[in-house]
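Enquirer: next input, structure requested:
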Amino acid sequence: MDTRDSLRHQGMRKRLVEAIRIKGVRDERVLNAIQKVPRHLFMDSSFIQFAYKDQAFPIGAGQTISQPFTVAFQSQLLDVQPSDKVLEVGTGSGYQAAVLVEMGAQVYTIERQRELYMKVQQLLPDLGYHPKFFFGDGYKGLPTYGPFDKIIITAGAPVIPQDLLTQLRVGGVLVAPIGPTEKQVMYKVTRISEEEYEKEKHGTFVFVPMLKGTVN
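Expert: Below is the predicted model of the structure:
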């Protein structure tokens, strides 16, 4: 695999970061991570010209690599602190996981599409990123590894999965796009106590749907 990251790529990323900043992302830790992660290496080489446009792009298995602004926006809402234990539901291309690792998080990432799971298990370590990979149903989370400081869902879910809420530590934050397949509302959910959760809405987005079960 060609893992080159040229000065041209780095310059394109710098422009991308400025575009994201203009759109309202202010967390410098997030912007620095976007600046560092070579997004072009998460895409097919024939689509390299799209790597640093602020748009989503298909990656196979009916999934997409998320729009950089969306990755930055979710990461900012998550308020990742160094050494936070973060559960990512929907590994996809691995780009969001790489951004979270770059921010200093301990990332546990789960993917239901075997094709993507196998691909990203090789790609991320090749690029120097070492989250913990799991093949399984994101709706169920990873109960044996919880509780988590932060949970991020990278696909549109009809409701917030109850299993994930219970895997969030008190004081922890879950960020997820919730709603029908056409568009979702971005929720930030903070666990106030064992029984209480505070929910905030942060605009509408369009994600691929979060599916149940696993694909062999």
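
Enquirer: only C-alpha atoms for contact and neighbour calcs from this point on.
Expert: OK.

Enquirer: what's the longest strand along the chain in contact with?
Expert: Secondary structure of the chain per DSSP state E: the longest strand is strand 168-178. Strand 168-178 is contacted by residues 74, 77-78, 146-160, 165, 184-194, 205, 207 when judged by Cα atoms under 8 Å, 6 or more residues apart in numbering.

Enquirer: check stretch 14-21 too.
Expert: Residues from elsewhere that reach stretch 14-21, judged by Cα under 8 Å, 6+ apart: 31, 34-35, 52-54, 68-69, 72.

Enquirer: restricted to buried residues, select those in PyMOL.
Expert: In PyMOL syntax, the buried subset of the contacts of stretch 14-21 is picked out as below (16 or more other Cα atoms under 10 Å):
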select buried, resi 31+34+35+52+53+54+68+69+72
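
Enquirer: which of the contacts of stretch 14-21 fall in helices?
Expert: Within the contacts of stretch 14-21, residues falling in helices by DSSP state H are 31, 34-35, 68-69, 72.

Enquirer: spatially nearest residue to the spatially most central residue of the chain (excluding sequence neighbours)?
Expert: Nearest to the mean C-alpha position of the chain, by Cα atoms, centre = their mean, lies residue 96 at 3.5 Å. Spatially, and ignoring its direct neighbours in sequence, residue 96 is nearest to residue 71 (6.2 Å; Cα to Cα, 6 or more residues apart in numbering).

Enquirer: I'd like the structure of this one too, to check against the first:
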Amino acid sequence: MYVQEDTYRHKGMRKGLVRILQEKGITQPQVLQAILKIPRHVFFDNALVEHAYQDKAFPIGEGQTISQPYTVAFQTELLHVRPGDKVLEIGTGSGYQSCVLLELGAEVFTIEYNQVLYERTRKFLPMMGYQPHFFHGDGSKGLPAHAPYDKIIVTAGAPTVPSDLLGQLKEGGVLVIPVGNNTTQKMFRITRLADKKLLKEEFDNFSFVPLLGDKGWGKSAK
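Expert: Prediction:
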């Protein structure tokens, strides 16, 4: 799966992708720089490299997708990641979002429900030079053993906001999560304030694969 070369052509394609993201409203320089740096084509088979720098999601097997670059950039902007932030990612998937968070200087804890994807990505990302903390398990319940977190990002559509995740946020911490049905979800940013109060902000609609697990859609999408 790993494509070692990153040619001038690939870099030129990434610049084109960054221009598209800017046109769609992505403005944070650090996020754009991360997208510009990460060779997204290495997540694709050689025959599919043309798809790597299009602004669209793409299947990666196991009923999952590598997220649309705009979606990755949008969620990442909402998080406002700062160097040194302890970030929990729910849904490792291909690992592309983990790479973006690592490029922003975060310490990343990422958990994947699917055993096949977990094993594949756990081996693959270090080959690229990216080393988050990998976990296999039910991300809908968070990762309490390493809580609390500065930021939590959920990369699958949840039926509701899992209370476990809110409880694992530091005061001042931020959760970004898409909530809705199996077809479309509304993006939310929830900030944990003092005295356990929550600030809930609502953004655009997106379409994610379902969040699996006890606090998601169960063991498989309904």
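
Enquirer: hang on, the earlier thing: tell me the one among the ones in helices among the contacts of stretch 14-21 of structure 1 nearest to residue 10 of structure 1.
Expert: residue 35 (7.5 Å; Cα to Cα).

Enquirer: wait, what's in contact with the residue nearest to the closest one when sequence neighbours are not counted?
Expert: The shortest distance from residue 35 of structure 1 to any non-neighbouring residue, by Cα to Cα, 6+ apart, is to residue 13 (5.7 Å). The neighbours of residue 13 of structure 1, taking Cα under 8 Å, 6+ apart as the test, are 34-35, 52.

Enquirer: which stretches of structure 1 form strands?
Expert: Ranges of strands within structure 1 are 57-60, 63-65, 85-89, 106-111, 132-135, 148-153, 168-178, 184-191, 197-205, based on DSSP E.

Enquirer: ok, which of the ones you listed comes nearest residue 23 of structure 1?
Expert: strand 197-205 (13.0 Å).

Enquirer: mean per-residue distance, that closest one to structure 2?
Expert: For strand 197-205 of structure 1, the mean deviation from structure 2 after alignment is 0.5 Å (mean Cα distance after the TM-score superposition for structure 1).

Enquirer: and that strand, what does it pack onto?
Expert: In terms of contacts (3 or more Cα pairs under 8 Å, 6 or more residues apart in numbering; DSSP states H and E), strand 197-205 of structure 1 is packed against strand 184-191.

Enquirer: the strand it packs on against structure 2, how far on average?
Expert: Comparing strand 184-191 of structure 1 with its match in structure 2 after superposition yields a mean distance of 0.3 Å (mean Cα distance after the TM-score superposition for structure 1).

Enquirer: residue 167 of structure 1 and residue 194 of structure 1, how far apart?
Expert: For residue 167 of structure 1, the distance to residue 194 of structure 1 equals 11 Å [Cα to Cα, to the nearest Å].

Enquirer: compare neighbour counts for the two and give me the winner.
Expert: For residue 167 of structure 1 versus residue 194, the count of surrounding residues by other Cα atoms under 10 Å is larger for residue 167: 23 against 11.

Enquirer: now that one. Nearest residue, chain neighbours left out?
Expert: Of all residues not flanking residue 167 of structure 1 in the chain, residue 147 sits nearest, at 4.7 Å (Cα to Cα, 6+ apart).

Enquirer: same question for residue 163 of structure 1.
Expert: Excluding the flanking residues, the one nearest residue 163 of structure 1 by Cα to Cα, 6+ apart is residue 140, at 5.6 Å.

Enquirer: look up how far residue 187 of structure 1 lies from the one you found.
Expert: 19 Å.

Enquirer: ok, those two, which is more surrounded?
Expert: Using other Cα under 10 Å, the more surrounded residue of residue 140 of structure 1 and residue 187 is residue 187, with 20 against 16.

Enquirer: which ones are touching that one?
Expert: By Cα under 8 Å, 6+ apart, the contact list for residue 187 of structure 1 reads 174-178, 199-202.

Enquirer: cutoff 6 Å now
Expert: 175-176, 200-201 (Cα atoms under 6 Å, 6 or more residues apart in numbering).

Enquirer: go on, residue 56 of structure 1?
Expert: 65-67.

Enquirer: can you tell me what it aligns to in structure 2?
Expert: Residue 56 of structure 1 maps onto residue 57 in structure 2 when the alignment is built from TM-score structural alignment.

Enquirer: leaving out the residues flanking it, which one is nearest to its match?
Expert: With Cα to Cα, 6+ apart as the criterion, residue 57 of structure 2 has its nearest non-adjacent residue at 4.0 Å, and that residue is residue 68.

Enquirer: what is the burial count for that neighbour?
Expert: For residue 68 of structure 2, the count of nearby residues is 18 (other Cα under 10 Å).

Enquirer: measure residue 106 of structure 2 to residue 81 of structure 2 for me?
Expert: 7 Å.

Enquirer: tell me the residue in structure 1 that is farthest from the middle.
Expert: residue 195 (26.5 Å).

Enquirer: and it, how far from residue 165 of structure 1?
Expert: Distance from residue 195 of structure 1 to residue 165 of structure 1, by Cα to Cα: 10 Å.

Enquirer: check residue 136 of structure 1 too.
Expert: Separation of residue 136 of structure 1 from residue 165 of structure 1 (Cα to Cα) stands at 17 Å.
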